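J.: Sequence first, predicted model second:
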Amino acid sequence: MKRLTVAISAAMLLGTGCGGGDNIVGAVSSQLAPGTAARPILSNAEAGKYTKAAYFTGATSWNPTGVSVDGVTRPNFIVGQTVGVGGATHSSLQQAINAAIAKGGTQRIYIEVLRGTYSGTVYVPRTSTPITVYGSDADASTTQISLAIDGAVDSPATYSATVNPSGRYVSGDPAYPLYQSCASLTSASIGTNCSAVFWVQATGFEMKNLTVVNSLLDTVDNGTHQAVALRIDADQVQLDNVRLIGRQDTFYLNGQTGSERVYISNSYVEGDVDFDFGSSRAVYENCVFHIVSSRKTSGFVFAPDTVPSQPYGFLVLNSHFTADAGFHAGSNAAQLGRAWDQGASKTGYIAGSTPNGQLVIRESNEDAAFSNVSPWGAAATTSRPHAGNSSSTRNLDDPAYNRLWEYDNFGAGAKSS
């Protein structure tokens, strides 16, 4: 019962208004190994390989347990709508990030953000100074970082006018190179990489009690409009009680080597297409994934592009998959995810060379809106049909098959058809 209670509590705590889930009190998983080619299920022995500790094994030891600010009596910097009110030292989080990097040192710097909505991007470049950013209110919805950026439509000039209208980024600032890398593009549009509202490159960065929104949302049609809320390029990053809201590509786990580790706990992610994607090694625990139909009546929660030599991509533990009323069993069923065959648009998928997304969803609740017939879709970029390995003697990393797995999930969406 413990796992069920935690998952339900996370949804209620975040106040997401996610719509009706299954009545899961006393629920027992009906998933049996090895499953089918459409829905492969791990055995108990196989599932033993996919633990939080395994995903976070690396060159440096890391055992994250969530972000704690309970002992912070005096933050280094405070962000508020007006400097001086409520102790605010800065009126924008970007200013406080710049100040933290300028302060330097190896002691963790704490930045408190007072309740309110703050318009504009936040870029955290590489730094040896560990930084924690947290909202002053435990209700993450009361403290928001928000901006509308469209990776498919915005030109570099539009990006510059949107992101830097009054000199938020100037030459010499620590985050200026990140801004300039997008503002100086010669392409017609800025693309996915430059569409993030919040962009983190700093090892050991922590975030708590905050909402990050790419507010493009439903102001566009149902076409391709990459609009990232949060992009993470760094290792040993923790997110705790955060809300990430967008539509396409909400949360970009952009590991540069495939070994970067990110831990997301007690959090909420909303979108409609590939809204948790990338090549990092990420563990989600006690989270809510909510897919919306305001732009589309089909969609995917995950799109990992794990490098083929990396056995660990994304791991989901004790979480809850929900959808709004526009999704229902049948033709409009939501899907858990698909692989992202990044870089293979011209060659097609090449086994052992092209990324082969790796994901395990275990001990989680899947609402009735999720497909029993085809929980996994054809790969992004190449449209490679999903092919799960249901052999009892399978190699879990065989590049001839997808690496999208489930174990011990429950709810109406977790049943085989």
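T.: Perfect, I can see it now. Numbers count the residues shown, from 1 in each chain.
J.: only C-alpha atoms for contact and neighbour calcs from this point on.
T.: OK.
J.: And for the residue nearest to D150 when sequence neighbours are not counted, the neighbour number?
T.: In this structure, D150 finds its nearest non-sequential neighbour in A227, 5.2 Å apart by CA to CA, 6 or more residues apart in numbering. Neighbour count for A227, taken as other CA atoms under 10 Å: 34.
J.: ok, second structure coming up, stack it against the first:
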Amino acid sequence: MNRRTLLTGIAGGLVAVGTTPAFAGERGRTLHVRPGESVQAAVDAVDGSGWTVVVHPGTYREVVNIPADKAELTVRGATCDPRDVVIVFDHANGTRKADGTTYGTAGSATFTSAAPGLTVRDLTLANDWLRADHPDITGTQAVAAYTSGDRTHFDNVRLLAHQDTLFVDTTALDVFDRQYFRHCYIEGDVDFVFGRATAVFEHCHFHTLQRDVTFTPKGMVFAPSTARANPHGILAVRSRITSGAEDAAYRLARPWVPSYETTAWPSLVVRDTSIGSGIDPVTPYTNMRDAYPWQSMRFREYRNTGPGAVITVPENRPQLTESEAALHTPAGYLGDWRP
């Protein structure tokens, strides 16, 4: 898939844009951004909390970074169709910057936010960096969105990339920021939903991409890195998982224990979700490193359906009991926050 193929069909084709920091239709605490203008410039112009940035239909090729002091900010597409507004760039982990250093995984993100109370809705965030275009780069993680900050809320957002599409992180190692994703579409191949946040995905659609490789698994959907002290990691509920690859080409998850937090105890619950044939039903989990086997992690399922959810080897698919399932709900994970 080339860059034009990725964007055509999700935003009605490519739109030439500039970086003029002008905001047509500015009114009250709302800034409007149209093609030829910059989303980042609008974010920079926000003074205080509670602003809304409305992005009009078009493709915006830029990196957007929302700092922690832009609290309670809303960034939304001007229409109800997330295909109409695309924010996209093409940095990867191994892409070199002007000073000779590389961006790293988090630094590769097209969209980054550390702001508490952020709401993003009705648009697409994409990273269209492709491995085939850069055979010299080994750091192939290319993030569409890197989110931290408590009470982060994505609604009706499309997140498109390949490896490490969505990085759900926390603002510090001693906090457990909460993030909520509703009616979102997320696609990728390797570990494309990953991180240490308390992250709830409700009524979301996860899609694994076809990869031109001979080995299996071709990738994993989830790679949680939950802190040991956090009882809540990643929760996917009432969602669905589909695939563009052949049957059993993907695994549901593997645990990520980062070198900077070797005490992590990854937690993942997938429940009441339709799992398609692209997920291997016999061995749905695998290891990232042999020192941290998935069997020692907090991986559980409950009442899933579909060919990828069939329990053929019970010890390979740990299930919640009914009493345990009562604790693993959106309300239980989000506490006093009701997005």
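T.: Structure's in. What do you need? For clarity, every value in this text was computed on a predicted model and none was experimentally measured.
J.: Just the TM-score for the two chains, thanks.
T.: Overlay of the two chains. TM-score (TM-score structural alignment, normalised by the length of the second structure): 0.78; 281 aligned residues with a CA RMSD of 2.2 Å.
J.: you'd agree the residue nearest to D150 of the first structure is up against I245?
T.: No. Between A227 of the first structure and I245 there is no contact under CA atoms under 8 Å: 9.9 Å.
J.: Would you mind grabbing the residues shared as contacts by these two?
T.: N214 (CA atoms under 8 Å, 6 or more residues apart in numbering).
J.: For C204 of the second structure, give its distance to T273 of the second structure.
T.: Going from C204 of the second structure to T273 of the second structure by CA to CA, to the nearest Å gives 9 Å.
J.: what touches both of those two?
T.: 236, 238-240.
J.: Let me know the closest of these to N287 of the second structure.
T.: In terms of CA to CA, no member of the shared contacts of C204 and T273 of the second structure lies closer to N287 of the second structure than A236, at 20.0 Å.
J.: quick check, that closest one in a helix?
T.: No. In this structure, A236 of the second structure is strand, not part of a helix, as judged by DSSP: H, G, I helix; E, B strand; the rest coil.
J.: for it, what are its contacts?
T.: 200-202, 204, 269-271, 273.
J.: That one corresponds to which position in the first structure?
T.: Superposed on the first structure with TM-score structural alignment, A236 of the second structure falls opposite V316.
J.: That match and S309 of the first structure, how far apart?
T.: 21 Å.
J.: pretty sure L125 of the second structure is in contact with L159, am I right?
T.: Yes. Counting by CA under 8 Å, L125 of the second structure touches L159, with 5.0 Å between them.
J.: any common contacting residues for these two?
T.: Common contact partners of L125 of the second structure and L159 (CA under 8 Å, 6+ apart): 144-145.
J.: okay, these two: which has more neighbours?
T.: Just comparing L125 of the second structure and L159: by other CA under 10 Å the higher neighbour count belongs to L125, 28 against 25.
J.: Make sure the more buried one is indeed in a helix.
T.: No. L125 of the second structure is assigned strand when assessed by three-state DSSP, not a helix.
J.: quick one, what contacts it?
T.: 86-88, 110-111, 144-145, 157-160.
J.: Any chance of a markdown table for the residues you listed, columns secondary structure?
T.: Shown next, in a markdown table, are these (three-state DSSP):
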| residue | secondary structure |
| --- | --- |
| V86 | strand |
| I87 | strand |
| V88 | strand |
| T110 | coil |
| F111 | strand |
| A144 | coil |
| A145 | strand |
| V157 | coil |
| R158 | strand |
| L159 | strand |
| L160 | strand |
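J.: what's the closest non-adjacent residue to the aligned partner of F277 of the first structure in the second structure?
T.: Residue correspondence to the second structure (TM-score structural alignment): F277 of the first structure is matched to F194. Among residues not flanking F194 of the second structure along the chain, A223 sits closest, at 4.5 Å (CA to CA, 6+ apart).
J.: No further queries at this time; thank you.
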